[in-house]
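In: I need the structure of the sequence given here:
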Amino acid sequence: MPRSLRIAIPALVVLVWLVVASVGGPFFGRISEVSTNDQTSFLPASADATAVQDRSSDFRDASGAPAIIVLERDGGLTGADTAAAGRIADALGDRDDVDQVSPVIPSEDGDAVEIVATLTASAETGDAVTAIRTDVDAALPDGVLGYVTGPAGFTADLTAAFAGIDGLLLGVALVAVLVILIVVYRSPLLPFLVLATAVFALTASILVVWALAKAGVVTVNGQVQGILSILVIGAATDYALLYTSRYREALRDHRTGWDATKAALRGSLEPIVASGGTVIVGVLCLLLSDLNSNKALGPVAAIGIAFSVLAALTLLPALLLCFRRAAFWPLRPAFGSAHPVLTGPDARGLWARVGRLVGRRSRVVWIVCTVGLLAMGTGLLGLRADGVPQSDLVIGQSQARDGQTVLADHFPGGSGSPALVLGDADRIDDLAAAVAGVDGVDAVAAAAKGAPSGSVPAGPDATRVGTGGAPSSVTAADPTVSRGQVLLEATLADPADSAAAEHTVRELRTAVERVDPGSRVGGVTATAIDTNDTGIRDRTVIIPVVLVVILLILMLLLRSIVTPLVLIGSVIVSFAAALGVGALVFDHLFHFPGADPSVPLFSFVFLVALGVDYNIFLMTRVREETLRHGPREGVLRGLGATGGVITSAGVVLAATFAALGVIPILFLVQIAFVVAFGVLLDTVVVRSLLVPALVLELGRRAWWPSRLSRRPGDM
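Out: This is a model prediction of the structure:
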C-alpha cells in the first residue's frame, strides 16, 4: 500500500472520531434533559398502577406529584405557629409550579400540621421541591421544625442523589482507570491513548442515546445513565487492553507499524467482536422485561458496547499507528526482540508460576476453587431481593425520609399518598364499604374536580373509619364520574412505602375485586408492589434466557460443546459466589434493609456477559495455541499469554463499577459491590485457576466434537 495511504487512513479515522467527540461532547451534561425518575413511567401499560395513573387526571384537577409539608413543635404548636402555617399555605398557592394546596390540617395531638401541595404536571419536581424547602425554612417560627416529604419530596431527594452522575461518577471512574493503566503499562503516554478511546466511545454513545431518548424511542433514568457511563468506560478499556497486548507482540515480529497493526487486528478482531457481540446479545435479553426501566437498559447498553468495540478496533489502532513504538516508552518493544517465555523451566514471572501450579495440580486446583466458590454462594440463603421501601432508596441524609417519620408520628402514615381505587360509578357505595372494611385503611373519599387532592384525613368530604370500620356511603360534594367510573382515595394507616401498607393494598385489591371485578388499585404503594412483582418475574424469565443465548454463542465461537458448558458452569458458580458474599456484606456489614429485584438481575447480566468476555479472551488464545502445540501446552501458553491482560482488564472493570458506589443510591451501591467483587473473583480465581485446570483435566475432550478433539497429541 502506498505510504500516503498509510498516513491518510489513520489520520482520517482519528479525524472522524474527533468530529464525533466535538458534536457529542456537549451532550455529556444534557443527558439529564431526557431522563426521568418517575417510578410509574417504568411500569408496563398493563399494570394496575399504570392504568390508574393514566386515568387519575380525569377525576382531579391536579395531576402532578403531591408534596407534603409537615410542621412540628415538640410540646405543641402555638397560635402563632398555626398562623405561620397558614401563610406558608397561601405562599404555596401563589407559586406557578403548584397546582393545588390543601387547607392547613392539624394533627389530633396538636403537635403538628400538614399541608398538601400538588405540583403542576409540567413542574420539574426536583427544582420545585428545592424551592419550596427554601421558602418553608425561611418562614418557620423559631422552635418549629419543617419538612417537605411525600412523593414529590422523595423524587426530589432521588434526583439530588443522581445529580453527581454526570460529573462525579465519570470523574472517579476515569481517575481510577488512569491510575491502574499507568501502573500496568508504566508508560506516560499509552494510558492516555487507551483512556481517550474509552471517552470517545462514551461520547458517541451518549450522543446516540440522547437522540433516541429525545425521540421517545428509549426511556432513560438515573440508573440507566450511570450504568451506561461505567459500562462503556470499563468495556472499551478492556477491549483496548486486549488490542494493545496483541499490538505489542506484533511490534516484536514486524518492522513497520503498519504491518504490526494488521497482525494485531488479525489476532484481536475475532475475540473483541465475539466478546462485544456476546455482551450486546446478553444485555438485549433485557428487552424481555416487563419493566420499562429494565427494558430501557438493554438497547442503551448495547449501543454503548457497540461503540466500545468500534473505538477499540478503529480509533485505538489509528492512534497507536501514529505513535508506533513510542507509545510504549520507556519499555518499547524492539523489532526482533524475543517474546517472553510462557512455559517451561525458563519461564519467569507470576503467570509462569500459576501455569506450573495448574499444570502439576490441575485436579486439586479445580476442586478447591469449586468448593470455595460454592461456600461463598451459601450467602444466597440470606439474600433479600424483593424490594425496599422508597424511603431507603437514598443512602445518607434525606429530608423526605425524616419528614415521613414525623408525619407518621402525628397523622395516618399514608397521609398525602393515598391508595387510589378506580371502579364502577354505579357501585360507589359498595366499593367504599369494601375499601373501608380493609384493616389498615384510615379514611376514604371520592375524588372530585375542584377539591384539594391528598387531604383526605381531615377534608370535609372524607369518611373517617376506624380499623375494620365500614361506612354506609362515601360523601363528596360532587364526585367526578368519567367513562362510568369514579376514583376513590383511601388514606392508609401506615407509611405508603412500608411493608404494612403493601399488605393493606394487596388486601384492598382482593376486596374491591369481589365488588367490582373491573376495578383497579393504584397509587404510590401499588406502584411499588407492581414494580417489585414485575422485577421478580423479569429475573425469573431473563436469567435462563441469557444463559442459553450465551451458551449457544460460545459453542459457535469455540466449535465445541464441552468447553462452553464448562465456561457457563464456571460463570454460574462465580456469580452465585459474588452474590452470596454480597448478601452477607449487605446484611451484616452495612445493615441494608434489603435489595431491589433488579440488583440480582443486573448483576447477573453484567457478570455473565462480561465474565464471558474473559472466557473468550482466554479460550480463543488457548485454542490458537492448542492448534500449534497440543492441548496441554496450549492451555499453559494461553494462560501465560493472556493472564496479565485479563487480570488488568478485570481490575479496570472492577474499579469502574466500584465507582458507582459514589452515587448514594442503594441499588447502585449494591450493584457496584456485587459486580466489582464478582469481576475480581472471575479474573483472579475462575479465569486464572478454575477454567485452565478444568480444561487441562479434560484434555482434548474439552474440544469435542470439533476436529481438535480427535487430533493426535498429548492429553
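In: CA atoms for contacts and neighbours, from now on please.
Out: Noted.
In: tally of neighbours for the closest residue to residue 143 other than its chain neighbours?
Out: Of all residues not flanking residue 143 in the chain, residue 73 sits nearest, at 6.4 Å (CA to CA, 6 or more residues apart in numbering). Other residues lying near residue 73 total 18 when counted by other CA atoms under 10 Å.
In: Also the one 5 residues further on?
Out: If you count neighbours by other CA under 10 Å, residue 78 ends up with 13.
In: One more, so I can put them side by side:
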Amino acid sequence: MDAASPTSRRSDRRQTDRATTRWLRFGIPLVLVAVWLAGGAIGGPYFGKVDEVSTNDQASYLPQSAPSTKVNALLPDFLGSDSIPAVVVAQAPSALTDTQKADLTSLADRFGAVSGVTGTVSPPIISDDGRAAQIIVPVSSSASVGDVVGELRAAASDLSDGVQVWVTGPAGFTADLVKGFLGIDGLLLGVALLAVFVILVIVYRSPLLPVLVLLTSMFALCVALLTVWWLAKAGIFVLNGQVQGILFILVIGAATDYALLYTARFREAIGEGMPRWAATRAAWRGAFEPILASGGTVIAGLLCLLLSDLATNRALGPIAAIGIVFAMLSALTFLPSLLALFGRAAFWPFVPRHPLGALPDDFTAPVRGFWPRQARFIARRARPIWIIATIVLLAAGVGVTQLRAQGVPSSDLVLGASEARDGQAVLGDHFPAGSGSPVTIVAPQSDLTAVVSRLAAEPGISSVAVVSADSPSGQATATVQGGQLVLVSQGPPAATAPAPTVRDGDVLVYATLTDAADSTAAENVVRTIRADLDTQLGAGTTLVGGTTALDVDANDTAIHDRTEIIPVILGVILLILMLLLRSILAPVLLVLSVVVSFAAALGVSALVFDGVLGFPGADPSVPLYGFVFLVALGVDYNIFLMSRVREESVRHGTRRGILRGFVATGGVITSAGLVLAATFAALGVIPILFLAQIAFIVAFGVLLDTFVVRSLLVPALAYDLGKVIWWPSALWRRGAP
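Out: Next up is the predicted model:
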C-alpha cells in the first residue's frame, strides 16, 4: 500500500485538531458544569442540617480566660450536670388557691419528665403577694434548648383556672433567639434571591441571564455551606445563627457582583462579534485580575477577625472567607461555562449584535450616554464635587457620637413578640427581677463567710444561697449573723443542718439580683462585686459568673476586639492596594474615602436606630462587622474602578484615563452595588436586632459607596490631582497629567 502524501497527512491532522478543539470547547464547560452540579446536589441538603452543628449559647463564644467561662466549666462539679435554667412563671388575677398551687406542683413534676430536663426541678415558689409562682427548670446545655423549651411551654399551656404561664430565663431567651433564626434557610434566601433577580431583569432585560447569575451564586453557596458544615462538625469553628445568615448573604452578594463583572466583559466581547469560545477567553482574561484582587482584599479583611477573642467573630472570618473563595471560583468557572454553552442566547431577547461603542476621547465636547455625561461633569467641576462630597460625608459622620454600642439586654435581641421577654416582665412584678438567673460565685471555702457578708451588703442583691447537697432543693439560704455563717435549707426541712458542697476546696454561691439579669444595673452590680472581692480577698481568688457576667465579659471582649482589629484591617487593605496599584498616594486616598464613607453610614444609622426605629442600642460587635463589610466591599468597587483607570492611564494619560475608566466601569459597578445592597437589606427580614442593624448599615453604606464615593468623590479627587495620584510609581514620573 502506498504511503499517504504529506498534503493528505496535514489535512488529516487539521481535521483531527478541529475535532479536538470542538470537543474541548464544549467538553471543558460541560465537565465544569457537571462538577458544580454535583457539588450543589451534595451541599444543597445541608441547608436543613445547619442546626446540627450550630449553637446560640453565648458562653461558647467567650475565651477560656474569661471569669464567666471558667465558672461555667466548674458548674458541673457542683451540680452534677451542665444546665441552662428555664424560669416558669405563673400569674393569677388574685391570690393563688390551694387547687392552683396543687396544679402548679403537678406541673413541676411533669416538667421533670420532659426529655432534656436534667437535675432537680424546683417546687413552685410562691411570691410574697401570693398571686404568682415560679418554677426553676434546669435544661441540659447539650440538648436542643429550643425544643425543650417548646415542650415546657406546651405542658404549661394545659394549666387552666385563669392562671397564665410563661417560660423565661436564660433557656427561654435562647429558645426565642433560635426561633428568630428559623427563617434563615427559607425566608432570607427567598427574599435575597428575589431582590437580586428583579434587579438583574431590569439591568439585562433578559429572562435567562439572571437565572444563570443566580445559579452561580446558589451553587457557590451550596458548596461553601458543605465545606463549612463539616468544619463546624469537626469543632474547628463555632457556627451560630448570625454567622450563618451573614455567610448566606455575603456569598450571594459577592458571587453576583463577580458574575456581573464577568458578564459585562462577555457581553462586550459578544457585541464585538466574537464567537462564544473566543468571547469566553477574552472575558475571562479581562475579569480574572479584578475579581481575584477584589476577592483577595475581602478575604484578607475577613481573616483579620482571627485576632478576635470572641469565638463567633473568630469563626466568621474564615467561614466568610471560604464563602468568598467559592464565590470567586463559581464566577470564574461555573458562569463562564454556562455562558460558553448558551452563547448569545443567554442575552435573549436583547442579544448584543454590535460593538457597545468606544469610550470617548474628548470629554470637553458634548457626549451621549449617562456615564459619559457624568464623566464630562466631573471633568468640568472636579474640585467642587469632591470638596462638597467630603463635607456631606463628614457631616453625616457626626451622628456616630449618638451610636450606643455598649451592648443590649438579652430581652431586646429578638424583635417582635417574645414570650421570654413578657415572662421576665411578669417575674419582675412579683419577685426579684433577677430570679432564675443568679450571679454565681466560686470561692474558697475558707472565704465563704466573707463572700456572703459582702454579697448581702450589696443593695442590688436580694438574697444569697449556697449549693448544698444536704438541702432537699440543693440550695441553702446563707446569712451572716454575729460574724457567723448561717445556712438554712430551702424547700422541705432537712434532716440535718445543711453544709456547703465543697469541690477542690471551693464552694458555689448564688446571689439573686434585684434587677433583671440583662439590665445595665445588674451589670454594674457584677462589676462592683468583682472589684470588691478582688480587693478584699485578692485578685483571682473568687470567680464571678452567671448570665449577667457572661454579658459583661462578652461586651468587654467585643469592645476590645473592635479597638484592636479595625486598625489591622485598614493596614492590610492599604498594603494590598499599594501592591495592586503600585502607588502609595492613591491607596491612601482610597482607604480614607472608604473610612469617611463608613463613618457617614454609621452616623446616619445611629440617628435612624435611635430616632426612627427606637432601638435600645447596639451590640459592640455591630460597628466591627459593619466596618469589615463596608471597608472590604467598598474597596472592592474602588478596585474595579482604579484598576481600569490605571490601565487606561498607561495609554491615554491620567486625567483622560480616569474619565475613560469611570465610563467603562460605571454601569457594572452601579449594578453590583444595587445587588449587594439588596442582598444585605434582606437580612432585615430576620427578627434579630443584630442582623437588622447590620442589614441597614451595610445596605446604606454600599449605596453611599456606589452613588457618592465611587461615582463622585474618588473620580473627582483623582481627576483634580492628576498624575500625582500615582506617586511614587513610574506612571507618576512618565505619565501625562
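In: about what we covered before: residue in the second structure paired with the residue nearest to residue 143 of the first structure?
Out: Aligning on TM-score structural alignment places residue 73 of the first structure opposite residue 92 in the second structure.
In: got it, and residue 672 of the first structure?
Out: Under the alignment by TM-score structural alignment, residue 672 of the first structure pairs with residue 695 in the second structure.
In: next one: residue 105 of the first structure
Out: Per TM-score structural alignment, residue 105 of the first structure is aligned with residue 125.
In: Residue 118 of the first structure: what secondary structure?
Out: Following DSSP: H, G, I helix; E, B strand; the rest coil, residue 118 of the first structure is assigned to strand.
In: residues near it, how many?
Out: Neighbour tally, residue 118 of the first structure, other CA under 10 Å: 28.
In: Surely it and residue 69 touch.
Out: No: if you go by CA atoms under 8 Å, residue 118 of the first structure and residue 69 don't touch, sitting 10.7 Å apart.
In: Next one: the aligned partner of residue 173 of the first structure in the second structure from residue 148 of the second structure, what distance?
Out: Alignment note (TM-score structural alignment): residue 173 of the first structure maps to residue 192 of the second structure. Distance, residue 192 of the second structure to residue 148 of the second structure, using CA to CA, to the nearest Å: 31 Å.
In: and what of residue 74 of the second structure?
Out: 24 Å.
In: next one: residue 615 of the second structure
Out: 30 Å.
In: Equivalent analysis for residue 645 of the second structure, please.
Out: Distance of residue 645 of the second structure to residue 148 of the second structure, given as CA to CA: 59 Å.
In: So for those two, which sits in the more crowded spot?
Out: Ranked by neighbour count (other CA under 10 Å), residue 645 of the second structure and residue 148 place residue 645 first, with 28 against 22.
In: in which helix or strand would I find the corresponding residue of the first structure for the more buried one?
Out: Matched by TM-score structural alignment, residue 645 of the second structure corresponds to residue 622 in the first structure. Assessed by DSSP states H and E, residue 622 of the first structure sits inside helix 598-629.
In: contacting residues for the match of residue 645 of the second structure?
Out: Counting by CA atoms under 8 Å, 6 or more residues apart in numbering, residue 622 of the first structure touches 634-639.
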